[in-house]
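Chemist: okay, predicted coordinates and the sequence, questions at the end:
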Amino acid sequence: MITVAIAEDHVSLSDGLQLFLEQETDIKVKYTATNGVQLLSKFKEEPTDVILTDISMPEMNGIELCKTIKSQYNSTKVIALSMFDNSGAIKDMINAGVDGYVLKSSPLIDLRQAVRDVFNDQNYFDVHIKEQVEEIQSQKLKKNLLSRSEREILQFIAKGLTSQQIAEIRGSAISTVNKHRKNMIQKLGLSGKRELLEYAMNQHAHSNS
């Protein structure tokens, strides 16, 4: 039996999801909540195998809920159920450790499949966001290639700082900063400084907005 908890601030939708999922003999919705704080309170008393969560909710949104669950109960699977198909929301959930992402506009059978897939240690991402997910995961892998110093310099580059300004802030030589720039260009497979700037701005655009 797959046990499920639902965090969704629209009660009618939450009730509908529960009715649909419980038509299956192998799925049981243990409880629902209208925000992340309420769900966490219930979850501590009665953990479930899978959590379905909306992203936009009062008090604690789905991103923070996912981060908390993954940091304290890593074996629990989390699926984002959202109307948002933009890369920013998807990236935030992936970075939070989400196991699946289903659009509210998709058929309910997709959600049912997502529950079963993540329970069996497989990720499930809605077919309509496949390209965004692949791009985000690719960028994440590339970023993991960078050292801590390179990631720090990348943040400064995203803010439009020159090598001299970065060197002054870090208390290092300009040649050291330029060497890190060159290494990042090689590691990320970029053609030069312009592409490095574009990459840096793209990586940090959401966090700086």
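Modeler: Noted; the coordinates are in hand. Residues are numbered from 1 along each chain as shown.
Chemist: okay, CA-based contacts and neighbour counts for the rest of this
Modeler: OK.
Chemist: quick one, helices of the chain?
Modeler: Remark: helices assigned in the chain by DSSP state H are 11-21, 36-45, 62-72, 87-96, 108-119, 130-144, 148-158, 163-170, 174-188, 193-208.
Chemist: now render the ones you listed as a markdown table, adding distance to Ile79 and mean neighbour count.
Modeler: Shown next, in a markdown table, are these (distance: least, CA to CA, whole Å; neighbours: other CA atoms under 10 Å):
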| stretch | distance to Ile79 | mean neighbour count |
| --- | --- | --- |
| helix 11-21 | 13 | 15 |
| helix 36-45 | 13 | 16 |
| helix 62-72 | 9 | 20 |
| helix 87-96 | 9 | 19 |
| helix 108-119 | 8 | 18 |
| helix 130-144 | 14 | 14 |
| helix 148-158 | 29 | 18 |
| helix 163-170 | 40 | 16 |
| helix 174-188 | 30 | 16 |
| helix 193-208 | 22 | 15 |
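Chemist: structure B:
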Amino acid sequence: MLQKKTDIAVVIVEDHSIVVEGLCSILQNAEGIRISGTFMDGGSALAFLDANAVDVVLLDISLPEMSGIEVCKAIKAKHPDTRVIALTNHTEKSVIREMLENGADGYLLKNTSKKDLISAIFQVLDNQFTMNSEVQKILFAPSAKSTDVPRLTKREKEILQLVSEGATTAAIAAQLFVSPQTVETHRRNLMQKFKVNNSSALVRKAIAQQIIQ
């Protein structure tokens, strides 16, 4: 169980002052919690964490300069014991997954109740992952297939998979026993079908549409 602690040091990273004021109002009246600082951007928060011990960071995802996902990754790389709770309005499954993959200890929506917010702070310090039931439903719901998913030939699927694995045109050609020109033709056709301009965007969109893993 979580050991009793006089003050849990909490930092808020949020670029909307009205949200910051609301969070401060809630947490200032919560027993055992101390607000160590509030920051409008990730860079300032990271500089503060380098000089101060912080227990929990409440982190928005939409921030200027660095996204909350990047900030979370940086916090976990340098301060692995600091707990990070995403506090956001983002409900896209891909965003939730990316935040969790980068080390977030919890994911809450901004409509979270005062009671649940305070409870979440104590839960993550007790090594429990926390998220809203609404977020759970989004994360674990079967993904609906998008109506604009392009139809691919078997060969296009093979090439797309190899592109996603970082294979070069020459390597793909050798593996599939076709010419490099044929590979490039398929690659161009794939980019047209997915309406993107480069291979990186092609792979990202194919993953988002669950065509490749």
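Modeler: Now that the structure is in, tell me what you want to look at. Computed from a predicted structure; not experimentally measured.
Chemist: circling back: quick one: closest of the helices of structure 1 to Leu81 of structure 1.
Modeler: The closest of those to Leu81 of structure 1 is helix 108-119. By CA to CA, the value is 8.3 Å.
Chemist: mean shift between the closest one and structure 2?
Modeler: Taken over the aligned residues, the distance from helix 108-119 of structure 1 to structure 2 averages 1.1 Å (mean CA distance after the TM-score superposition for structure 1).
Chemist: that helix maps to which residues in structure 2?
Modeler: Taken onto structure 2 by TM-score structural alignment, helix 108-119 of structure 1 occupies residues 114-125 there.
Chemist: now stretch 187-197 of structure 1
Modeler: By TM-score structural alignment, stretch 187-197 of structure 1 lines up with nothing in structure 2.
Chemist: how about Ala167 of structure 1, what does it touch?
Modeler: The neighbours of Ala167 of structure 1, taking CA atoms under 8 Å, 6 or more residues apart in numbering as the test, are Ala173, Ile174, Thr176, Val177.
Chemist: excluding chain neighbours, what is closest to the first one?
Modeler: With CA to CA, 6 or more residues apart in numbering as the measure, Ala167 is the residue that lies nearest to Ala173 of structure 1, at 5.7 Å, once sequence neighbours are left out.
Chemist: how much space between that neighbour and Leu154 of structure 1?
Modeler: 13 Å (CA to CA, to the nearest Å).
Chemist: still on that earlier bit, run the chain-centre distance for the match of helix 108-119 of structure 1.
Modeler: Put simply, stretch 114-125 of structure 2 sits 20 Å off its chain's centre (CA atoms, centre = their mean, to the nearest Å).
Chemist: same question for stretch 18-28 of structure 2.
Modeler: Distance, centroid of stretch 18-28 of structure 2 to centroid of chain: 24 Å (CA atoms, centre = their mean).
Chemist: what range does that stretch cover in structure 1?
Modeler: On the basis of TM-score structural alignment, stretch 18-28 of structure 2 is assigned to residues 12-22 in structure 1.
Chemist: coming back round to it: quick one: contacts of the match of helix 108-119 of structure 1?
Modeler: 2, 26-27, 30, 55-56, 83, 85, 105-106, 108, 129-130.
Chemist: mind redoing it with 7 Å?
Modeler: Stretch 114-125 of structure 2 has contacts (CA atoms under 7 Å, 6 or more residues apart in numbering) with Leu2, Ile26, Val56, Arg83, Asp105, Thr130.
Chemist: again with stretch 156-169 of structure 2
Modeler: Counting by CA under 7 Å, 6+ apart, Ile172, Pro180, Val183, Glu184, His186, Val203, Ile212 sit against stretch 156-169 of structure 2.
Chemist: and with 6 Å instead?
Modeler: Stretch 156-169 of structure 2 has contacts (CA atoms under 6 Å, 6 or more residues apart in numbering) with Pro180, Val203.
Chemist: stretch 59-68 of structure 1 too?
Modeler: For stretch 59-68 of structure 1, contacts defined as CA under 6 Å, 6+ apart pick out Asn35, Gly36, Val37, Thr53, Asp54, Ile55, Met93, Ala96.
Chemist: apply 10 Å and report the result again.
Modeler: Outside stretch 59-68 of structure 1, the residues within contact range by CA atoms under 10 Å, 6 or more residues apart in numbering are 7-9, 34-40, 51-57, 70-71, 73-74, 76-82, 89-90, 92-99.
Chemist: pull up the aligned stretch in structure 1 for the longest helix along structure 2.
Modeler: Criterion DSSP H: the longest helix present in structure 2 is helix 180-194. Aligning helix 180-194 of structure 2 against structure 1 (TM-score structural alignment) gives no matching residues.
Chemist: what of stretch 67-78 of structure 2?
Modeler: On the basis of TM-score structural alignment, stretch 67-78 of structure 2 is assigned to residues 61-72 in structure 1.
Chemist: ok now that stretch, how far from the chain's centre?
Modeler: That offset, for stretch 61-72 of structure 1, works out to 10 Å (CA atoms, centre = their mean).
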